[in-house]
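> here are the coordinates; sequence isn't available:
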């Protein structure tokens, strides 16, 4: 039975000069986790095997109930995130979603860090003390990025550029209450195995089989392994394995493997975890001397709030902030259900430019690059390009409509044909 051995790595929350980089796992695996969130779970009775550690047998239903009843709100620990979606590299060495410092080369605003977790391996330090206090830091070799939520305040700090982002919600003087920030960065709430597991288990239905597949040791703690498999053949998801703390009912590790096999596309797990109340100083932040402080007021929050026709969160699929531009093109809708849900966005214009477009220059520029990585497909909808990763595929038609989901190419073509 596969095991995940604990890794030493208890780290302190040191002072202001340290680097921080936290970010949205929801954003980290944008459409992939969105589709998983829409998946529905049909409970198939099964029992834990005789793997090590030796734990009492439990059914899948009871294990899910244990997770649902878990009221752990205080913890701290170190999380290792590995993402391998098979994203192509853009000319010049940048990742398919951009990379490096992002938006403006060093801004500490949370949205500038979106997509950084979409590839590679990252180490996070996380801490939580109830719904009003969270802290997540992304550690790098040369820098660190952190987001700190404490009551009605959110701070982001990028040590690499010595830039801080600050957002304070207005107080509710009429009722003497303190408001939470209008939009707490999702990275503070969606970076851990708990959050990803909740997305995969939000609904019940007949599109999924769920079993308990043995036990494991994760971050030094005994855990059951919940195995989730789609029943819908068009899904590109092979399986999801969630290691659930046998005592606390808290997911400790989340592993998503594509149907095509190979390494996990998404692997998020604690290497160390402590369920004691974090020190109050963990959620305090003062910008270091000389740091540039950027205020992120209500206008900033509004600018990055998902919106658009159809509602980005319809049918359980939470649209990542990075899809705001897509929503601006006409709104996002969700076709189908469960693992084969497909997000569709109707754009304006004539779709992607061709690399043969002479107006783009001799080499075709970005258009030529898109032509080189996409496969041309045809159907009763017309023609278009399919762009593929190990998990998420996208079809852009010649009329500018986007179809995207954790489904195979044919499912996208069928959806476009049906919607023509």
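Received the coordinates, thanks. Values in this document were obtained by computation on a predicted structure and should not be read as measured data. Numbers count the residues shown, from 1 in each chain.

> Could you use CA atoms for every contact and neighbour count after this?
Will do.

> Doesn't residue 36 lie inside a helix?
Yes. Assessed by DSSP: H, G, I helix; E, B strand; the rest coil, residue 36 belongs to a helix.

> How much space separates it from residue 256?
Per CA to CA, to the nearest Å, residue 36 is found 9 Å from residue 256.

> Residue 200 and residue 32 touch, don't they?
No. Judged on CA atoms under 8 Å, residue 200 makes no contact with residue 32 at a distance of 10.9 Å.

> And the two? Which one has more around it.
residue 32 (25 against 22; other CA atoms under 10 Å).

> Now do the same for that one: helix, strand or coil?
Secondary structure for residue 32, judged by three-state DSSP, is helix.

> pretty sure it is touching residue 405, no?
Yes. Contact criterion CA under 8 Å: residue 32 and residue 405 qualify, at 7.1 Å.

> what about residue 157, which helix or strand?
strand 153-158 (DSSP states H and E).

> then this one, side by side with the first:
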């Protein structure tokens, strides 16, 4: 698992330092400040491979390095350091036997995945020291198509893909608790949007004359449909559920062939966990992911690094967040420089209050037009007439705009109505004095 990460002269900021919590690490902040980039570097630090384009150092800094700590099976941290080699145009990898981070899965926003398995992907980098050692892939990198159709490496099939594996697991299932299909059933149940809408597989079916394969089906309120016809949100969840089960199942089989015990440590990196998900799903997804991974086997531990822009995801974590094992991090832009800091965990109560918290910093959890009208009304009530914007410079203009934009049950109405009545009474008294 990943203990910490320190970047110098690489990424959107001259220097970045982060110490990760042992269980849940939530990364939030505005777009373009480096959240996905941090996940990319974290993946590389754990596995020694890049999931896509390698991180590129900044040319305006002489110090360009990556330092990190990987916590191995014994619980001890191994400090690693890499510097960019300008002649070879790559990041050096530390010599010696690497520390084992555990099973590592990276779910990216475009539907692609990467998997690193200490049983299937670990090998000595010095081929001369072990010329007879088998050549294994550095990692398994799945495009969104590979995940469903299968993945090959140097002419050998390394993954059958969701369509074939799901059907094969289902047809060969013997009902044992540790069979891949029974694991898949439990993971699907755990990741379902609600108890009223469980993700339940149906009988496989063919979908065309040209394709003789049987396709998995999934139950929806209006019937069973092939998984390839499911919504974008459901396909992402189905793909993630399949990959988690596939990763664990293949790791167990590979460990058996190698004569060693399976590694029960799991690292999950997931970018924008709320992508495509309805709010009721956003309220469940993070806790569900942690719990289904822990449920793959006894004594399984999971470290999660995730990014989110969703106030509802953060609100959903309030009963689950443990300050001893979890951390919340915020990326901010300060004086044209990116700053990353750990925030103290403070319960906000609901998604609206998260929107106006220091994480998102919205003035009002409303439309821009409604925010402008409410702020003008508040300035009017404070007697700050000079601060009123054009078109909202009188009580009548403000009231008309509030009527246009705010619903009848909006909590701002009582304050505004009381202020209008007081203003009306003051106006009546002043008119009476002038008349006398």
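All right, it came through fine. Quick caveat: nothing in here was measured; it's all calculated off a predicted structure.

> Structural similarity score between the chains, please.
TM-score for the superposed chains, counting by TM-score structural alignment, normalised by the length of the first structure: 0.27, backed by 191 aligned residues with a CA RMSD of 7.1 Å.

> who has more neighbours, residue 36 and residue 256 of the first structure?
More crowded of residue 36 of the first structure and residue 256, by other CA under 10 Å: residue 36, with 28 against 24.

> which residue sits closest to the more buried one, ignoring its sequence neighbours?
In this structure, residue 36 of the first structure finds its nearest non-sequential neighbour in residue 200, 5.3 Å apart by CA to CA, 6 or more residues apart in numbering.

> Can you give me every residue that contacts the one you found?
36-41 (CA atoms under 8 Å, 6 or more residues apart in numbering).

> Could I get the full set of helices for the second structure?
35-47, 144-149, 162-172, 180-190, 232-258, 279-282, 285-294, 311-316, 351-355, 368-381, 395-405, 413-435 (DSSP state H).

> need these in a markdown table with distance to residue 202 of the second structure and mean neighbour count, can you?
Formatted as a markdown table, the helices of the second structure follow (distance: least, CA to CA, whole Å; neighbours: other CA atoms under 10 Å):
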| stretch | distance to residue 202 of the second structure | mean neighbour count |
| --- | --- | --- |
| helix 35-47 | 35 | 21 |
| helix 144-149 | 18 | 18 |
| helix 162-172 | 10 | 18 |
| helix 180-190 | 11 | 22 |
| helix 232-258 | 14 | 19 |
| helix 279-282 | 22 | 17 |
| helix 285-294 | 21 | 20 |
| helix 311-316 | 30 | 22 |
| helix 351-355 | 36 | 19 |
| helix 368-381 | 46 | 19 |
| helix 395-405 | 47 | 15 |
| helix 413-435 | 51 | 12 |
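
> so which of the ones you listed comes closest to residue 341 of the second structure?
Evaluated over the helices of the second structure, closeness to residue 341 of the second structure peaks at helix 35-47, with 12.3 Å, by CA to CA.

> Which elements pack onto the closest one?
Packed against helix 35-47 of the second structure by the contact rule (3 or more CA pairs under 8 Å, 6 or more residues apart in numbering; DSSP states H and E) you find strand 2-8, strand 24-29, strand 65-71, strand 103-107, strand 301-307.

> could I get these as TSV with distance to residue 164 of the second structure?
Listed next are these as TSV, based on distance: least, CA to CA, whole Å:
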stretch	distance to residue 164 of the second structure
strand 2-8	33
strand 24-29	33
strand 65-71	35
strand 103-107	21
strand 301-307	28
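
> out of those, which comes closest to residue 378 of the second structure?
Closest of those to residue 378 of the second structure is strand 24-29, at 28.2 Å (criterion: CA to CA).

> Just send the contacts of residue 200 of the first structure back as JSON lines, with distance to residue 221 of the first structure too.
JSON lines is the format used below for the contacts of residue 200 of the first structure (distance: CA to CA, whole Å):
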{"residue": "36", "distance to residue 221 of the first structure": "26"}
{"residue": "37", "distance to residue 221 of the first structure": "26"}
{"residue": "38", "distance to residue 221 of the first structure": "30"}
{"residue": "39", "distance to residue 221 of the first structure": "28"}
{"residue": "40", "distance to residue 221 of the first structure": "28"}
{"residue": "41", "distance to residue 221 of the first structure": "26"}
